[in-house]
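**Student:** structure here, sequence nowhere to be found:
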């Protein structure tokens, strides 16, 4: 642990009794005194506060937003140019083979683009951006701000006690809002399937803001354990597990993230890494597909479990990429990839666990409905 980085909230986590674990090069809280199960339920029913300061925040500027977006579109298969000011969108870095190098969020902040990338990929992502965009544009990693997420049906109520203007924001809106006497960059988004906000706050005020939110009766600190079970129930991909450099957006079921303007026949079709494979899979389909999976019984099936069509066939048809117990749905849930002929909802496949094959039913995603404020 001595080689790991710490977020500006490290001492606060320790003071709250968090169990700290290594994650993406940082010491991060996996759970607090409530425990993973209760933290998960609290977020679904009230509001949970997450430290996500380990993620990468990046500013891209040096030209009008339209020019920045046009340049970024050479790296992502997403309509960046069509994103309105004060709005945010989900995106993907792809490689020449059509695989996903990282997933990300980017926002139109008027005079610049603000991007948030995954912690484990941020050094590679920043290098990719600099190599492709500089010196025409400027790519600046933001290292003096923390990032926290407030998630749950009462997130709006809790955050509005610090500034009522946040109640006017809709899903994927971004704004600069004063909280605890300092300008914060807020998006109405998150990684739990619940309504909520992600808040970039100057490092010096990170503890004050976190403590102000935790002072609200309905807000609890939530660790990585519940963050993972929440996103799994919400059917959201975890980079390095459900998506990676060998997984295409079509295989992953992320076609919704590639707007029509970037697809075949669109005004700005192609022009991104891996376009040949990705656009062909749009037309012809992929050979495998990410699906929801419901194991029978109460025992979860976790990442790495191989999947088979029946109890005796030697041919592996896929693999679980995320799995665990879903506290909201009160049963084990999983996601994984299966060959397309076995991907229909209701199909039964078999996971091999300790030499025994056990049935799972292919299910639609998400396992629990999204609760975003549209």
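**Tutor:** It's in. Remember, predicted model here, so these are calculated numbers, not experimental data.
**Student:** make it CA atoms for all contacts and neighbour counts henceforth
**Tutor:** OK.
**Student:** which element is residue 124 on?
**Tutor:** Counting by DSSP states H and E, the element that carries residue 124 is helix 122-133.
**Student:** for residue 174, same thing?
**Tutor:** Take DSSP H and E as the rule and residue 174 turns out to sit in strand 174-179.
**Student:** now do that strand: everything it contacts.
**Tutor:** Outside of strand 174-179, the residues within contact range by CA atoms under 8 Å, 6 or more residues apart in numbering are 86-88, 107, 109, 162-163, 165-166, 183-188, 209.
**Student:** what do you get for stretch 320-327?
**Tutor:** Outside of stretch 320-327, the residues within contact range by CA under 8 Å, 6+ apart are 37, 40-41, 229-230, 232-233, 241-242, 299-307, 331-337.
**Student:** surely residue 37 is within a strand?
**Tutor:** No. With DSSP: H, G, I helix; E, B strand; the rest coil as the criterion, residue 37 is located in helix rather than a strand.
**Student:** which residues does it contact?
**Tutor:** If you count contacts by CA under 8 Å, 6+ apart, then residue 37 has 226, 327 around it.
**Student:** also the one 10 residues further on?
**Tutor:** Neighbour list for residue 47: 150, 151, 152, 153, 154, 155, 158, 218, 219, 220 [criterion: CA under 8 Å, 6+ apart].
**Student:** quick check: chain neighbours aside, which residue is closest to it?
**Tutor:** With CA to CA, 6 or more residues apart in numbering as the criterion, residue 47 has its nearest non-adjacent residue at 4.3 Å, and that residue is residue 152.
**Student:** picking up where we left off before, can you tell me which of the contacts of strand 174-179 is nearest residue 361?
**Tutor:** residue 188 (33.7 Å; CA to CA).
**Student:** give the helix, strand or coil label for the nearest residue to that closest one once chain neighbours are set aside.
**Tutor:** Excluding its sequence neighbours, the residue lying closest to residue 188 (CA to CA, 6+ apart) is residue 197, at 4.3 Å. Reducing the assignment at residue 197 to three states with three-state DSSP gives strand.
**Student:** this is the comparison structure:
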């Protein structure tokens, strides 16, 4: 499949590759290192239209969704959002998602492209039963809209003049429906790079128009999925299918913070009994960050003790353009998960030195206050 910006990418030198059933740009004329560093110092525009946006509407929309995700959606203020996860009956993660409570009767979600079909089937199955029992909620999938991500220190200064919104009071996770350059959009101050930035849902037929407008800034460049992956890894952010899957619970993944405090007693969502037990008793494995020598570790590389005993496995790894070091994340036995622990990662048969390191590897610069983050 092609996004509405496919021809635009090709015209600008985008190297197109298949990703989750879509033809997407992995990079442009600059290198992945250059593209990563540019986002950290200036601004980058990503086409993320392969992601699936959807809205749940109705007086029971929040109640319905709280049966499927671990977050306290009811407790989110109108016009704000949070990361959450869909769980299965065993507490495993079906997908991670950013959920925004537009109002008490409207919730906007963005789910991963690679999980679209199973997510929609999962939601649809439970929605059918919920409505059959008298619940008031309906789902609208936004296949007519595209999604752009404007990320980096230049994002706010680029976007601000194009709309009537005071960004000094529009914090991380805040959401608004408004016109940007005369185009009706959904705007969320969020992203997947660790930098300040925005995700903009725009009518598909006007996506190229908006992209051109944003690229008028001399500080903003188009950026592809290659740099997006190194940026999110430096920021310690999970990639579904690598760092998260249906056999990993949010507690094991280090995402306990996504489980709403007001929900931890009842845990009245799918897999709640498993997760409640883990909250009380702990887990045997945990997700950690690693900095290593030698060749960069890749997914499925073994993690061992210095003596050679396997204690875990890498889930994501790459060379960090910002730190000029190899960084990775993976799952290890809890006893080996403390920051500073010396381990090894096995790459192409060679055991390289690795140190457990706190994440994010590169400090995030989200635009938020203590009030906005509460």
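**Tutor:** Cool, got the structure. Here the structure is a predicted model, which is why all the values come from computation and not from measurement.
**Student:** among the contacts of stretch 320-327 of the first structure, name the ones in helices.
**Tutor:** Residues of the contacts of stretch 320-327 of the first structure located in helices (DSSP state H): 37, 40, 41, 229, 230, 232, 233.
**Student:** list the contacts of the aligned partner of residue 287 of the first structure in the second structure.
**Tutor:** Taking TM-score structural alignment, the alignment pairs residue 287 of the first structure with residue 284 from the second structure. For residue 284 of the second structure, the residues meeting the contact criterion (CA under 8 Å, 6+ apart) are 333, 334.
**Student:** the second structure: which residue goes with residue 8 of the first structure?
**Tutor:** Aligned counterpart of residue 8 of the first structure in the second structure: residue 4 (TM-score structural alignment).
**Student:** now the alignment partner in the first structure of residue 125 of the second structure: how far from residue 73 of the first structure?
**Tutor:** Counting by TM-score structural alignment, residue 125 of the second structure lines up with residue 131 in the first structure. When CA to CA, to the nearest Å is the yardstick, residue 131 of the first structure and residue 73 of the first structure sit 14 Å from each other.
**Student:** comparing these two, which residue is more hemmed in?
**Tutor:** For residue 131 of the first structure versus residue 73, the count of surrounding residues by other CA atoms under 10 Å is larger for residue 73: 22 against 11.
**Student:** which SS class is the equivalent of residue 146 of the first structure over in the second structure?
**Tutor:** With TM-score structural alignment as the criterion, the equivalent of residue 146 of the first structure in the second structure is residue 146. Reduced to three states with three-state DSSP, the structure at residue 146 of the second structure is strand.
**Student:** test my guess that residue 146 of the second structure contacts residue 209.
**Tutor:** No. Because the distance of 11.7 Å does not satisfy CA atoms under 8 Å, residue 146 of the second structure is recorded as not touching residue 209.
**Student:** more neighbours: these two, which one.
**Tutor:** The neighbour comparison of residue 146 of the second structure against residue 209 (other CA under 10 Å) goes to residue 146, with 26 against 14.
**Student:** list the contacts for that one?
**Tutor:** By CA under 8 Å, 6+ apart, the contact set of residue 146 of the second structure is 3, 4, 48, 49, 50, 201, 202, 203, 204, 207.
**Student:** counting neighbours, what do you get for the second one?
**Tutor:** Read it as residue 4 of the second structure. The number of residues packed around residue 4 of the second structure, counting by other CA under 10 Å, is 19.
**Student:** contact partners for it?
**Tutor:** 146, 204, 205, 207, 208.
**Student:** if you set the cut-off to 10 Å instead, what comes out?
**Tutor:** Residues touching residue 4 of the second structure, when contacts are defined by CA atoms under 10 Å, 6 or more residues apart in numbering, comprise 47, 49, 144, 145, 146, 203, 204, 205, 206, 207, 208.
**Student:** now residue 34 of the second structure
**Tutor:** Residues near residue 34 of the second structure by CA under 10 Å, 6+ apart: 227, 321, 322.
**Student:** in the stretch 251-374 of the first structure, which spans are strands?
**Tutor:** 288-295, 306-308, 316-326, 331-339, 348-353, 356-363 (DSSP state E, counting those that start in this stretch).
**Student:** residue 193 of the first structure: which of those strands is closest?
**Tutor:** For residue 193 of the first structure, the closest of those is strand 316-326, at 13.2 Å, according to CA to CA.
**Student:** quick one: the residue located most distally from the centre of the second structure from residue 345 of the second structure, how far?
**Tutor:** Taking CA atoms, centre = their mean, the residue of the second structure most remote from its mean C-alpha position is residue 307, at 35.7 Å. Residue 307 of the second structure sits 12 Å away from residue 345 of the second structure, going by CA to CA.
**Student:** ok, residue 130 of the second structure next?
**Tutor:** In this structure, residue 130 of the second structure lies at 47 Å from residue 345 of the second structure, with CA to CA as the measure.
**Student:** try residue 167 of the second structure
**Tutor:** Noted for residue 167 of the second structure: a distance of 44 Å to residue 345 of the second structure, by CA to CA.
**Student:** neighbour count winner among the two?
**Tutor:** Legend: neighbour count by other CA under 10 Å for residue 167 of the second structure and residue 345, higher for residue 345 (33 against 14).
**Student:** what is the equivalent residue in the first structure for that one?
**Tutor:** Counting by TM-score structural alignment, which is the criterion used here, residue 345 of the second structure corresponds to residue 351 in the first structure.
**Student:** I'd guessed that match sits against residue 311; true?
**Tutor:** Yes. Using CA atoms under 10 Å, residue 351 of the first structure is in contact with residue 311, at 8.9 Å.
**Student:** what touches both of the two?
**Tutor:** 357, 358, 359.
**Student:** and which of those is nearest residue 260 of the first structure?
**Tutor:** Of all those, residue 359 has the smallest distance to residue 260 of the first structure: 37.8 Å, by CA to CA.
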